[in-house]
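Visitor: got a predicted structure here, sequence first:
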Amino acid sequence: MTYSDFGNKFTRHAGITQLMDDLDEGIRAGDEMIMLGGGNPAQIPEMTEIFEHHLRNGLDNKSLLSALCNYDAPQGNKAFISNLAEFLSNEFHWNIKSENIALTNGSQSAFFYLFNLFAGKGKNNKKVLFPLAPEYIGYEDSGIDEDLFIGNKPNIEYLDKRQFKYHVDFDHLHLDQSIGLVCVSRPTNPTGNVITDDEISKLSVLAKQHGVPLLIDNAYGLPFPNLVFTDEATPFWDDNTILCLSLSKLGLPGTRCGVVIAKPETIKAVSNLSGIINLSPGGVGPALANEMLKDNSLLDASNNIIRPFYQRKSQQAINWLQAAIPSTKFKIHKSEGAMFLWLWFEGLAISDKELYQALKQKGLLIVPGSYFFPGVSNSWRHTQECIRLNFAQSEANVKQGIEILASVVNPLLED
């Protein structure tokens, strides 16, 4: 079968496709496979109760039935957009109106739209700059054109208790006319890093100086679902910023609802793409989230249920890992948010992908770290010494998974 260039690019192996296939394989394997790889959120009992309550309310007041039986506009559910704009304006004093918000079928489709809107072949062949690699696995293959991404290697700060933290290396961050978009995730998937307010401010200034937008992937961030474990990070948006939110990490990945907040011209472009590709975004997630906005349970649950739940699980997993893997060559990125731990095995005798296969044979699924360095040369050995581990699963699974990991890596880290 002969495909177009587009077809050839999007039918080849991709890290994000492997991750989602592994996620499905792990679910079907049941107890035979421990899934500490994919980004499936935990099923938090208190959140399940909230969802059930609002689903019943949505059925009673017909809003959920209306969402199921009617198309929304390409921009998305108008009631949710209007209420979200009012909420963001009141909560953060941002100049947000309905024309600043569009909904998409998950954040992944939003990134596809935005990367290819601002970068790719055209008058100046623009590229997307990631100022702080490693970055989200789902970015790597989302460009229509080849070589769409440039990644900037981080500065590494070594911390106590075999921990470390990545920082933006501004001395080697190069913006010129070839850059069409600057993109960061906050908290960062895969590392759990929360880029500082100072770093965000500097990136915003640089982006404005070069006339390009700053895209902040806030799928795990503020104000919801608030998987942020530091009090030093504050929400950021201005009219040169594209802020992407998601309902997935609230515990609603099946609704496939992403939120794009940007200036009206960008929202019109995203809406047009949504109309052409999807007709309209799904309405069930927005209808449910709108019910939660009305009684403030969206913010309350994020702050008082979701954040503490994941913060506890993060610290517990760190304690288990540090006890199970004693080598000084083993380091954990400081956990400041999200639902992952980023593990670095300095000087690892095998590659991260070989480690992935060895662990899979033992019944443990993780994600190889080399998939998280878009636009960075794999000649940097660090890219093959790291893995991402999801700590959102049950305590028993996380602990057993760490025991399997230790049994495989400890012999490889011996001096």
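Guide: The structure has been received and is ready for your questions.
Visitor: C-alpha from now on. contacts and neighbour counts both.
Guide: Will do.
Visitor: and the strands in the stretch 201-350 of the chain?
Guide: 214-217, 241-246, 258-261, 330-333, 340-345 (DSSP state E, counting those that start in this stretch).
Visitor: now tabulate those in a markdown table and tack on distance to Gln108 and mean neighbour count.
Guide: Converted to a markdown table, the strands of the stretch 201-350 of the chain look like this (distance: least, Cα to Cα, whole Å; neighbours: other Cα atoms under 10 Å):
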| stretch | distance to Gln108 | mean neighbour count |
| --- | --- | --- |
| strand 214-217 | 10 | 25 |
| strand 241-246 | 10 | 24 |
| strand 258-261 | 8 | 26 |
| strand 330-333 | 25 | 23 |
| strand 340-345 | 18 | 24 |
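Visitor: as a markdown table, these with distance to His174 would be great.
Guide: What follows is the strands of the stretch 201-350 of the chain, written out as a markdown table (distance: least, Cα to Cα, whole Å):
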| stretch | distance to His174 |
| --- | --- |
| strand 214-217 | 15 |
| strand 241-246 | 19 |
| strand 258-261 | 26 |
| strand 330-333 | 25 |
| strand 340-345 | 26 |
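Visitor: wait, which of those strands is closest to Gly26?
Guide: strand 340-345 (17.4 Å; Cα to Cα).
Visitor: now that closest one: how far from the chain's centre is it?
Guide: 16 Å (Cα atoms, centre = their mean, to the nearest Å).
Visitor: next: stretch 28-44.
Guide: 17 Å.
Visitor: residues of it that come out buried?
Guide: 33-42 (16 or more other Cα atoms under 10 Å).
Visitor: now the residues you listed as TSV including distance to Ser314?
Guide: Formatted as TSV, those follow (distance: Cα to Cα, whole Å):
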residue	distance to Ser314
Met33	21
Ile34	17
Met35	16
Leu36	13
Gly37	15
Gly38	16
Gly39	14
Asn40	15
Pro41	13
Ala42	12
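Visitor: what's the closest of those residues to Phe10?
Guide: Taking the buried residues of stretch 28-44 together and measuring to Phe10 by Cα to Cα, the closest member is Gly38, at 20.7 Å.
Visitor: from Ile387, how far out is the closest one?
Guide: 12 Å (Cα to Cα, to the nearest Å).
Visitor: what do you get for Lys362?
Guide: The value you get for Lys362 to Ile387, if Cα to Cα is used, is 16 Å.
Visitor: more neighbours, those two?
Guide: Just comparing Lys362 and Ile387: by other Cα atoms under 10 Å the higher neighbour count belongs to Ile387, 26 against 17.
Visitor: another structure for you, compare them:
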Amino acid sequence: MPSQFSRKFSRPSAITTLMEDLNQGVRDPNSLMLGGGNPAQIPEVKSRLQNYLESAVADGALLEAVSNYDGPLGSDSFRDALAGLLSDYFGTGVTPQHIALTNGSQSAFFALANLFAGRRADGSLKKILLPMSPEYIGYSDLGVNDDLFISHPAKITLLPDREFKYQIDFDRFVLDDSIGMVLTSCPTNPTGNMLTDSELAELDSRCQQAGVPLLLDCAYGAPFPNILFEDTRLPFNDNIILCLSLSKLGLPGVRCGIVVAAPELISRMANLAGVISLAPGSLGPVITEPMVRSGEILRLSTEVIRPYYKEKSAIMMKALKQAIPDPRFRIHKSEGAIFLWLWFDGLSISSQQLYEKLKNRGLIVVAGHHFFPGISEQSDHINACIRVSYAQPNEVLQQAIKILSEEVNPLYEEQP
């Protein structure tokens, strides 16, 4: 008889399907890959990263790094440099003992989810509360136990110019003994939504009062790569866990996630890392340590990466609204990350059916129903949205919009 672990991870998962689509899109020159989370190829960022890589090769630092194991928390010198940068950013003391490196953020989420939630000795199940859905597709299958997540639909505010925004319904936000952790992405993947400062403060306050850790997934956010189109200031204290990443900076292949939290939790992460992977990879830290130490990582994020994505987002939103003029088509307000969240209200087919029609034409997107983990209440809205990336070159985006409009407009015309 297979173990519970074996049964759980022998089943297909949404995130695996997404990554398979991403691989197909990258390898197939005829695919229009708007489905995955690959960052854009920004020339100035690539040039600087190449310079750092060449320097690490020239002075022997790269060979030295890949010829030896780091400790289970990752490169000591990189963690020291990052602690200095984060101390300045938050205005509070962050030490290397507050930082653990992991083999990508996804592995960090898996570890943290199962440290704070799951089956307890008395047989009850500690769960993870997502303050609102939709949320990141990769959270859905993190738990060794099934049904690990609980969430509620976001409140929807309709905005001018066929836009809308999700907000937390705090009237339904309850922290009781069944909740082991609260988790949210900032900005939100898939929607590009950014929690307001007041929402973040309310989350932080309620979690502290309940003694429940608050995990902020900042893979797209502050302080780097800072793909945020409105200024915000993240809270940080001993009850908050921050997950950062080098991926959206332009280095997804080095698989370097970063956990910033109270030293007691980091010590537990070290024990877990030693068992699972011995040590995280050293390539990302050795390439980026000089830019972390000098602070250039923040300059690149704020002066190059953020305006690059902000401009692309605005161009694509305008083009989509022109290509699909029906008033029932809406786009979530773009406040960060590298995706647009499209709501096809009143369409005669589901987002999964639309995904399949688009895939048959070589356009890869992600059907929206995958992004509602922990939701027990079904609604038409869950099956009426798709996520698209705007990180691809403009000519790819133009072709994608053409195909999308050719599939959607006739359906709307059939339903006046």
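Guide: Received the coordinates, thanks. Only a predicted model underlies this, so the values are computations on that prediction, with no experimental measurement involved.
Visitor: what sits in contact with each of Gly38 and Ile387 of the first structure?
Guide: Residues touching both Gly38 of the first structure and Ile387 by Cα atoms under 8 Å, 6 or more residues apart in numbering: 366-367.
Visitor: the helices in the first structure, which residues?
Guide: In the first structure, the helices defined using DSSP state H lie at 5-10, 15-29, 45-60, 63-69, 78-92, 107-118, 197-209, 264-278, 284-294, 297-301, 307-324, 352-361, 395-409.
Visitor: highest mean neighbour count out of those helices?
Guide: Each of the helices of the first structure was scored by mean neighbour count; the highest is helix 284-294, a mean of 22, by mean count of other Cα atoms under 10 Å.
Visitor: and the angle for that helix with helix 45-60?
Guide: Inter-element angle recorded for helix 284-294 of the first structure and helix 45-60: 100 degrees (by axes from the mean of the first three to the mean of the last three Cα atoms, to 10 degrees).
Visitor: and helix 284-294 of the first structure, what does it pack onto?
Guide: On a contact count with 3 or more Cα pairs under 8 Å, 6 or more residues apart in numbering; DSSP states H and E, helix 284-294 of the first structure meets helix 45-60, helix 63-69, helix 78-92, helix 297-301.
Visitor: mean deviation, it versus the second structure?
Guide: Compared with the second structure after the fit, helix 284-294 of the first structure shows a mean deviation of 1.2 Å (mean Cα distance after the TM-score superposition for the first structure).
Visitor: where in the second structure does that helix align, residue-wise?
Guide: Helix 284-294 of the first structure corresponds to residues 283-293 in the second structure, going by TM-score structural alignment.
Visitor: give the equivalent position in the first structure for Ser376 of the second structure.
Guide: Per TM-score structural alignment, Ser376 of the second structure is aligned with Ser377.
Visitor: what separates Thr255 of the first structure from Leu321 of the first structure, distance-wise?
Guide: 33 Å.
Visitor: enumerate every residue touching the residue lying closest to Phe340 of the first structure once chain neighbours are set aside.
Guide: Closest residue in space to Phe340 of the first structure, ignoring its immediate chain neighbours: Asn390 at 4.4 Å, by Cα to Cα, 6 or more residues apart in numbering. Applying Cα under 8 Å, 6+ apart, we find Asn390 of the first structure in contact with 35-39, 339-341, 366.
Visitor: picking up where we left off before, would a markdown table of the helices of the first structure with distance to Pro134 of the first structure be doable?
Guide: Putting those into a markdown table (distance: least, Cα to Cα, whole Å) gives the following:
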| stretch | distance to Pro134 of the first structure |
| --- | --- |
| helix 5-10 | 22 |
| helix 15-29 | 14 |
| helix 45-60 | 31 |
| helix 63-69 | 38 |
| helix 78-92 | 29 |
| helix 107-118 | 17 |
| helix 197-209 | 16 |
| helix 264-278 | 26 |
| helix 284-294 | 30 |
| helix 297-301 | 29 |
| helix 307-324 | 20 |
| helix 352-361 | 14 |
| helix 395-409 | 22 |
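Visitor: out of the helices and strands packed on helix 284-294 of the first structure, which gets nearest to Val398 of the first structure?
Guide: Of those, the one closest to Val398 of the first structure (Cα to Cα) turns out to be helix 45-60, at 18.2 Å.
Visitor: list the contacts of the closest one.
Guide: 64-65, 250-251, 287-288, 291-292, 301, 305.
Visitor: what's the farthest-apart pair in these?
Guide: Leu65 and Ile305 (28.1 Å).
Visitor: looking at the helices of the first structure, which is nearest to Leu245 of the first structure?
Guide: Closest among those, once you apply Cα to Cα, is helix 107-118, at 7.2 Å.
Visitor: in the second structure, what range does that closest one match?
Guide: The aligned range for helix 107-118 of the first structure is 105-116, by TM-score structural alignment.
Visitor: got a list of contacts for that stretch?
Guide: Taking Cα under 8 Å, 6+ apart as the rule, stretch 105-116 of the second structure contacts 102, 126, 128, 138-139, 142-144, 180-181, 219, 243-245, 255-259, 269, 272.
Visitor: go on, stretch 120-133 of the second structure?
Guide: Contacts of stretch 120-133 of the second structure (Cα under 8 Å, 6+ apart): 113, 116-119, 147-154, 167-169, 173, 177-184, 371-375.
Visitor: can you select the buried ones from these in PyMOL?
Guide: Of those, the buried ones go into a single PyMOL selection, burial set by 16+ other Cα under 10 Å:
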select buried, resi 113+116+117+118+119+147+148+149+150+151+152+153+154+167+168+173+179+180+181+182+183+184+371+372+373+374+375
